[in-house]
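Engineer: One predicted model, sequence on top.
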Amino acid sequence: MMPARPAIAALAALLLPVLGGAALAQSDPGFFIPPQGGGNQSRPAQAPARPAQQSQQPQRPPQQAQRPPQPNPAPLPPGQPPPAAVIGIVDVPEIQRNSTAFNGVREEVERRRQRLNDDLQREQTRWRDEQTALAGQRASMNPDQLRQRERELQERITDSQRVFRDRSRAIEAVAQSALAEIEQALAVVIRQVAASRNVNLVLPRPLVIFNDAPFDLTDEISQQVNRVLRTVALPPEGQAPAQPAGQGAAAPAGRPAAPPAQPAAPPAQPRR
């Protein structure tokens, strides 16, 4: 039996290269420990020199792309300076709230949307009643008759869906056409009032932080709009306008969006 102290010394001699390599690997994450061979233990001691040499190499700065030379155009000849600004302030949403034509169109469009929703609710109730009646007659019909009745009900529902979609599109087209006509008249009135005041720059009120009362043209423009356009003629219900009014006309600054559409809810599908 080998004495305890020489055995411990021999074991320490075997484990020392391994423990030394592991300690170096923990201190330097980029260090690679080669597999231990039979008797050659000199390689792990020489391996740490590579990361040290690599860390001492200076890093080269990334090369920047060369920009093309900036053009240097010749100066332009002196032109006519712009005139002195004479500013007017306009609140377009307030003008539309005070417009009798705008309020009349909005009320009529809301009435047509409400009638469309009421008709849709009645039609959906009728479809549910027919579905319930068909479900109660299943036992007295053969499969062919049941499929035929379900197919007929589905066709009626599909046709009604198309009719309601067409009515909804017609209402929205009427609203957009009337709003375009009002905007066209408003743009003409703004130019007329600005010319009468020698104003050459009109700004919407929401963009102005502070202004004196004489700069504001809103009340005068509102009165003039109601004089030149009191009402807008709308096509009959269920009929879309033949040609949108005001197409291609420039909309005034600060124009609000058209009233949001309220599409009809999709009808219920027959239950099988």
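Structural biologist: Cool, the structure landed.
Engineer: Please make it C-alpha for all contacts and neighbour counts, starting now.
Structural biologist: Noted.
Engineer: which stretches of the protein form strands?
Structural biologist: Listed in chain order, the strands of the chain (DSSP state E) span 87-90, 201-204.
Engineer: for these, which one ends up most surrounded?
Structural biologist: Of all the strands of the chain, strand 87-90 carries the top mean neighbour count, a mean of 22, counting by mean count of other C-alpha atoms under 10 Å.
Engineer: also this one, for the comparison:
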Amino acid sequence: MSRFTLSCALTAVSVLTLSSFTPSYAEGNNGGWFVPKTQQAPSSPPPSHHHSARPAVPPPVEDEGQEDASSEAQDASSQTPPILPLPPVPTVQAVGKEAAPPPAIIGMISVQEVMQLSTAAQEMQQVLGARRDRLARAVQKEEAAWRGEQQKLQVQARTLTSDQLQIRVRHLQERRANDQRVFGNQARIIQEAYQVAFHQIERVLEQRNGIIARVATAHGMNLVLHAEQAVLHVDGQDITEEVANRLNQVLPHVFIPDDGVDPETLAKSGRMPTTADEERMMRQEVAPQSNNGAGKSQGAESVLRQHH
């Protein structure tokens, strides 16, 4: 077999990687992913002094008067705005006087700190973090085994026929493609399990009758801002700790799909509501409140604006 055929076959195997699943591990551990820095080309040697240098040609000298005139013309054209058409616009009529909104009673909350104090969030990070670590170790183990097979093929390549080498190369390629499919699916399952768990905490905190709204109403607050937006506030306005305590009472744990269970398959089983039902459920919750509050002023109702 020619060296060219062997080189092309092994190069075709080498270009496939598992970097789509474990970029952080590839970057952190540099296991087989080291890329040397590009060497700089050596600087050209200094010119020899044995020959006399040619005299430099001086640049042409422009007329100072012409240069000043051209610069003044450019400045004048850039400072003078163009004259454009001014079509008429309708006149805005006066708006009748309406009821003023209630005075703002402001509260502050740090959602990030609430998540740090939440036992449910800690459980979520612990359980799903362990699954991510196991997946990363499995990927690294398979990566090492695959590279071992690749190196073994490089050693045996000179003793193989062209057909035998192509079969071995194809097997390595199929193994890598299968690894990408299997590990990619496992990574998706873990990510979607995290979304399922986190969304439970998010809903309990931020829905219309959630913990933040309940605590704010108890303190007479009608405007709750994220603490990161405030430069200064007084004691009694920060409800972070109280919200975290009530969150731990209401939701000490979250539902996390079992290890290896596909959340999308679980959603299709009909065992529980899905995200597709969430908007419909929210409309059903808001409709009775709108009917009960017909004819009454809605100014005192607090509004929580989510911060993303």
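Structural biologist: Arrived safely, thanks for sending. The shown structure was predicted, so the numbers you read here are calculated from the model rather than taken from an experiment.
Engineer: In CSV: the strands of the first structure, plus distance to residue 5 of the first structure.
Structural biologist: Below are these laid out as CSV (distance: least, C-alpha to C-alpha, whole Å):
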stretch, distance to residue 5 of the first structure
strand 87-90, 102
strand 201-204, 98
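Engineer: For residue 19 of the first structure, which of these is the nearest?
Structural biologist: Closest approach to residue 19 of the first structure among the strands of the first structure (C-alpha to C-alpha): strand 201-204, 79.4 Å.
Engineer: Pull the residues that contact the closest one.
Structural biologist: Contacting residues not belonging to strand 201-204 of the first structure are listed as 85-92, 194, 253-254 [C-alpha atoms under 8 Å, 6 or more residues apart in numbering].
Engineer: one more time with 7 Å, if that's ok
Structural biologist: 85-91, 253-254 (C-alpha atoms under 7 Å, 6 or more residues apart in numbering).
Engineer: And the residues you listed, which is closest to residue 132 of the first structure?
Structural biologist: Minimum separation from residue 132 of the first structure among these (C-alpha to C-alpha) is found for residue 254, which lies at 52.9 Å.
Engineer: Mind jotting down where the helices sit in the second structure?
Structural biologist: Counting by DSSP state H, the second structure has these helices, from start to end: 3-14, 23-29, 64-79, 111-117, 119-156, 162-206, 211-218, 240-250, 263-268, 275-292.
Engineer: average gap between the fifth one and the first structure?
Structural biologist: Spelled out, it's helix 119-156 of the second structure. Compared with the first structure after fitting, helix 119-156 of the second structure has a mean deviation of 1.2 Å; criterion: mean C-alpha distance after the TM-score superposition for the first structure.
Engineer: Repeat that for stretch 164-184 of the second structure.
Structural biologist: When the first structure is superposed, stretch 164-184 of the second structure averages 1.0 Å from its matched positions, counting by mean C-alpha distance after the TM-score superposition for the first structure.
Engineer: okay, that stretch sits on what stretch of the first structure?
Structural biologist: Mapped onto the first structure using TM-score structural alignment, stretch 164-184 of the second structure covers residues 145-165.
Engineer: In contact with the aligned residue in the second structure for residue 181 of the first structure, which residues?
Structural biologist: Residue 181 of the first structure maps onto residue 200 in the second structure when the alignment is built from TM-score structural alignment. Under the criterion of C-alpha under 7 Å, 6+ apart, the neighbours of residue 200 of the second structure are residue 254.
Engineer: go again using 10 Å as the cut-off
Structural biologist: With C-alpha atoms under 10 Å, 6 or more residues apart in numbering as the criterion, the residues that contact residue 200 of the second structure are 120-121, 251, 253-256.
Engineer: where's it relative to residue 279 of the second structure, distance?
Structural biologist: The span separating residue 200 of the second structure from residue 279 of the second structure equals 15 Å under the rule C-alpha to C-alpha, to the nearest Å.
Engineer: likewise residue 101 of the second structure?
Structural biologist: Where residue 279 of the second structure is concerned, residue 101 of the second structure sits at a distance of 29 Å (C-alpha to C-alpha).
Engineer: just residue 74 of the second structure next, same as before
Structural biologist: The spacing between residue 74 of the second structure and residue 279 of the second structure, counted by C-alpha to C-alpha, is 59 Å.
Engineer: cool, and residue 252 of the second structure?
Structural biologist: Computed with C-alpha to C-alpha, the distance linking residue 252 of the second structure and residue 279 of the second structure is 25 Å.
Engineer: same thing with residue 86 of the second structure?
Structural biologist: Going from residue 86 of the second structure to residue 279 of the second structure by C-alpha to C-alpha gives 46 Å.
Engineer: Neighbour count: the two, which is higher?
Structural biologist: Relative neighbour count places residue 279 above the other of residue 86 of the second structure and residue 279, with 11 against 6, counting by other C-alpha atoms under 10 Å.
Engineer: How many residues are close by residue 205 of the second structure?
Structural biologist: Burial measure for residue 205 of the second structure: 22 neighbouring residues, criterion other C-alpha under 10 Å.
Engineer: now the one 10 residues further on
Structural biologist: Here the count is done by other C-alpha under 10 Å, and residue 215 of the second structure has 18 residues near it.
Engineer: Trace it over to the first structure, please.
Structural biologist: Taking TM-score structural alignment for the superposition, residue 215 of the second structure sits opposite residue 193 in the first structure.
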